[in-house]
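Asker: just a sequence and a predicted model for now, questions to come.
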Amino acid sequence: MDIIANCSGYGVIGACEDQDEFEIRNQFETNFWGTMNILQLSLAYFRERRDENGEREGGKYLIFSSTSGALGVPGLGPFCATKYAVEGLIESMLYETDAFGIRATLVEPGHVRRDDPPSPTSRATPLPTFGHFSIKPASAPYSSPTAPAGHAKRMLQWLGDKQPTSAVKAAELVWQLGHCSYPPLRLLLGSFAVESVRDRLRCVTEEIEDWKWLCFKEGGEQGTGGRESGNGGGGGG
């Protein structure tokens, strides 16, 4: 076994306030714990792998995350939380397992169209475009046509054939990634993924620069929230 691809993913579309504990726990059970279970069951195998010369061979993980693991999406709060958790898990794990030759990539698809051609010999019913999401009926405060909580639901209405990013082409890229000796930590698929994550990182950087004066001063002095050493106090923060 050379590569493990983890594709577990399930989400409920609806405002954070509208989703109950059962729905939120189910999303974590599938998205986070599903990933954690696969890692814990397979890491020992990859750690012990050796090539024909007895050298460490390790292995690769392809962990399907989402652009929702890099930015918040109204209407997908708990789903985003699970993907953020997965991203933190994988990034931390790689520090621990790098010496064993273990590699992992977080695959972050954006909006893609389902362009896989139906098989002429298959009788199977095609999967719905986004069958891994269920839509929660909105409560009154979040039910207006322009409510931000309905963004994810509205997004589904213009996905599919209208997206420039091909699911088949994306799958080909992921296949090639499996044969990459030094794969990236994150692979963004599609122009929406690249542009939206880049915009979000730009906003984070700008906010840090705008507010860094409040966090520290020149010469190592504490910021305005801490006590000055001359007052006999300890640190603040």
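Answerer: Received it, and whenever you're ready, just let me know what you need. Numbers count the residues shown, from 1 in each chain.
Asker: going forward, measure contacts between C-alpha atoms and count neighbours the same way
Answerer: Fine.
Asker: part of a helix, is Gly226?
Answerer: No - the assignment for Gly226, made by DSSP: H, G, I helix; E, B strand; the rest coil, is coil rather than a helix.
Asker: quick check: it touching Gly235?
Answerer: Yes - taking contacts as Cα atoms under 8 Å, Gly226 lies within contact range of Gly235: 6.1 Å.
Asker: neighbour count: these two, which is higher?
Answerer: Gly226 (15 against 11; other Cα atoms under 10 Å).
Asker: so how far is Glu207 from the more buried one?
Answerer: 21 Å (Cα to Cα, to the nearest Å).
Asker: following the longest strand along the chain, which helix or strand shows up next?
Answerer: The single longest strand within the chain, with elements called by DSSP state E, is strand 102-109. As assigned by DSSP states H and E, the chain's next helix or strand after strand 102-109 is strand 133-135.
Asker: so how far is that next one from its chain's centroid?
Answerer: Chain-centre distance of strand 133-135: 18 Å, with Cα atoms, centre = their mean, to the nearest Å.
Asker: buried residues, it. List them.
Answerer: Buried residues in strand 133-135, counted by 16 or more other Cα atoms under 10 Å: Phe133.
Asker: can you tell me what sits against that strand?
Answerer: Residues from elsewhere that reach strand 133-135, judged by Cα atoms under 8 Å, 6 or more residues apart in numbering: 10-14, 153.
Asker: ok, and here's another one to check against it:
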Amino acid sequence: MSRIWFVTGAGRGIGAHIAGAALAAGDRVVATGRNLGALESRYGPYGERVLCVPLDTAREADSATAVAAALDRFGRIDVLVNNAGYGQLGVFEEIAAADVVRQFETNVFGLMHVTRAALPVMRRQRSGHVINLASVGGFMGFAGSAVYCAAKFAVEGFSESLALEVQPFGIHVTIVEPGFFRTDFLDTSSVRYGALAVDDYRRDMPDGRTYESYNGRQPGDPARLGRAIVQLAGTAEPPLHFVAGTDALGMLDGALQRRRLEVDAHRALSASTDGDF
């Protein structure tokens, strides 16, 4: 039986590749995004197998409307992919408070809005799979990415806790932690930088745009990532975490080693904080 996928940010990038891989596997897709025309142009050839729905994840009402439309067409949602988002880069002091809020409204609260709308469907089904796109910036920090990493760390904590809450209903949660993939994530059409300027930081980061030169040179293939995610969704026991890319694997290995060394170096002091009974 074909599965029904609900993919946010399906108009381009990783979201489009996940939707395309699901369709290639014979499944059906609810493709959502802010630009309905772009969605219809991309997915029109698939006919009735795809439902294109406008969705701005930062607006909670949009999520309920989009999920209702998915149920009207397909009657169920088997896999929810929370992919929509963008990167707010730049050093923390150069990012205005309003831009921090906007990052969380899309990358965190938007993801929660869609999940909240879809979970009642999955609970009634007693089955489902929520796939949340995090990042290597969800398990380690990067200079010039404090706000983006903060949002992705939030996605990780939310997802790990959610997995425990929904497991009794037959619902799985997977956190995808990609390294650098060749998408438009670092293009000017997607990424945003801080609008403020603090001279002290200019010595190491002349214009605050530490990742711009990496655009187009990322090692990851988004089409292969899309196929890998579809493969994971087809397993009986999908993982809670999926690290994508050899660069991500290397970064995770290093982060775990650094954390272990740090914990061991202060283990006695940590233990000394217990009280006497």
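Answerer: Structure received. Because the structure is a prediction, the values reported are computed rather than measured.
Asker: what's the TM-score once they're superposed?
Answerer: The TM-score (TM-score structural alignment, normalised by the length of structure 1) is 0.77; 199 aligned residues with a Cα RMSD of 2.1 Å.
Asker: the closest residue to Gly13 of structure 2 other than its chain neighbours: how many residues sit nearby?
Answerer: Sequence neighbours aside, Thr183 is the residue nearest to Gly13 of structure 2 in space, at 5.2 Å (criterion: Cα to Cα, 6 or more residues apart in numbering). Other residues near Thr183 of structure 2 number 19, with proximity taken as other Cα under 10 Å.
Asker: returning to that earlier point: equivalent range in structure 2 for the longest strand of structure 1?
Answerer: On structure 2, the counterpart of strand 102-109 of structure 1 by TM-score structural alignment is residues 171-178.
Asker: give me the mean distance between the matching stretch and structure 1.
Answerer: Following superposition, stretch 171-178 of structure 2 is found to deviate from structure 1 by 0.8 Å on average (mean Cα distance after the TM-score superposition for structure 1).
Asker: check the offset of that stretch from the chain's centre.
Answerer: On Cα atoms, centre = their mean, the centre of stretch 171-178 of structure 2 falls 9 Å from that of its chain.
Asker: contacts for that stretch?
Answerer: 122-123, 126-136, 138, 156, 159-160, 162-163, 166, 237-245, 248.
Asker: 6 Å - rerun?
Answerer: Here stretch 171-178 of structure 2 makes contact (Cα atoms under 6 Å, 6 or more residues apart in numbering) with 127-136, 163, 239-244.
Asker: just the buried ones from those residues?
Answerer: Neighbour-count burial (16+ other Cα under 10 Å) applied to the contacts of stretch 171-178 of structure 2 gives 127-136, 163, 241-244.
Asker: of all those residues, which two lie farthest apart?
Answerer: Maximum pairwise distance among these (Cα to Cα): 28.3 Å, between Ser127 and Val136.
Asker: for the residue nearest to Gly13 of structure 2, give its distance to Pro120 of structure 2.
Answerer: As judged by Cα to Cα, Thr183 of structure 2 and Pro120 of structure 2 stand 33 Å apart.
Asker: cool, and His172 of structure 2?
Answerer: Per Cα to Cα, His172 of structure 2 is found 14 Å from Pro120 of structure 2.
Asker: looking at those two, which is more packed in?
Answerer: Comparing His172 of structure 2 with Pro120 by neighbour count (other Cα under 10 Å), the higher total belongs to His172, at 23 against 11.
Asker: separation between the more buried one and Glu94 of structure 2?
Answerer: With the distance defined as Cα to Cα, His172 of structure 2 ends up 38 Å from Glu94 of structure 2.
Asker: now do Leu71 of structure 2
Answerer: Relative to Glu94 of structure 2, Leu71 of structure 2 is positioned 43 Å away (Cα to Cα).
Asker: more neighbours: which of the two?
Answerer: Comparing Leu71 of structure 2 with Glu94 by neighbour count (other Cα under 10 Å), the higher total belongs to Glu94, at 18 against 15.
Asker: the more buried one matches what in structure 1?
Answerer: Counting by TM-score structural alignment, Glu94 of structure 2 lines up with Asp18 in structure 1.
Asker: so where does that match fall, helix or strand?
Answerer: Using DSSP H and E, Asp18 of structure 1 sits in no helix or strand.
Asker: which ones are touching it?
Answerer: Contacts for Asp18 of structure 1 were tallied using Cα under 6 Å, 6+ apart; there are none.
Asker: ok, 10 Å please
Answerer: 75, 136-139, 141-142, 149 (Cα atoms under 10 Å, 6 or more residues apart in numbering).
Asker: ok, and these in structure 2?
Answerer: Listed in the original numbering, those still in contact in structure 2 are 75, 136-139, 142 (both residues aligned by TM-score structural alignment, their matches' Cα atoms under 10 Å).
Asker: any chance you could map the strands in structure 1?
Answerer: 3-6, 11-13, 59-64, 102-109, 133-135, 186-189.
Asker: I'd like the distance between the residue nearest the centre of structure 1 and Leu94 of structure 1.
Answerer: The residue lying closest to the centre of structure 1 (Cα atoms, centre = their mean) is Gly69, at 2.8 Å. Using Cα to Cα, we find Gly69 of structure 1 at a distance of 17 Å from Leu94 of structure 1.
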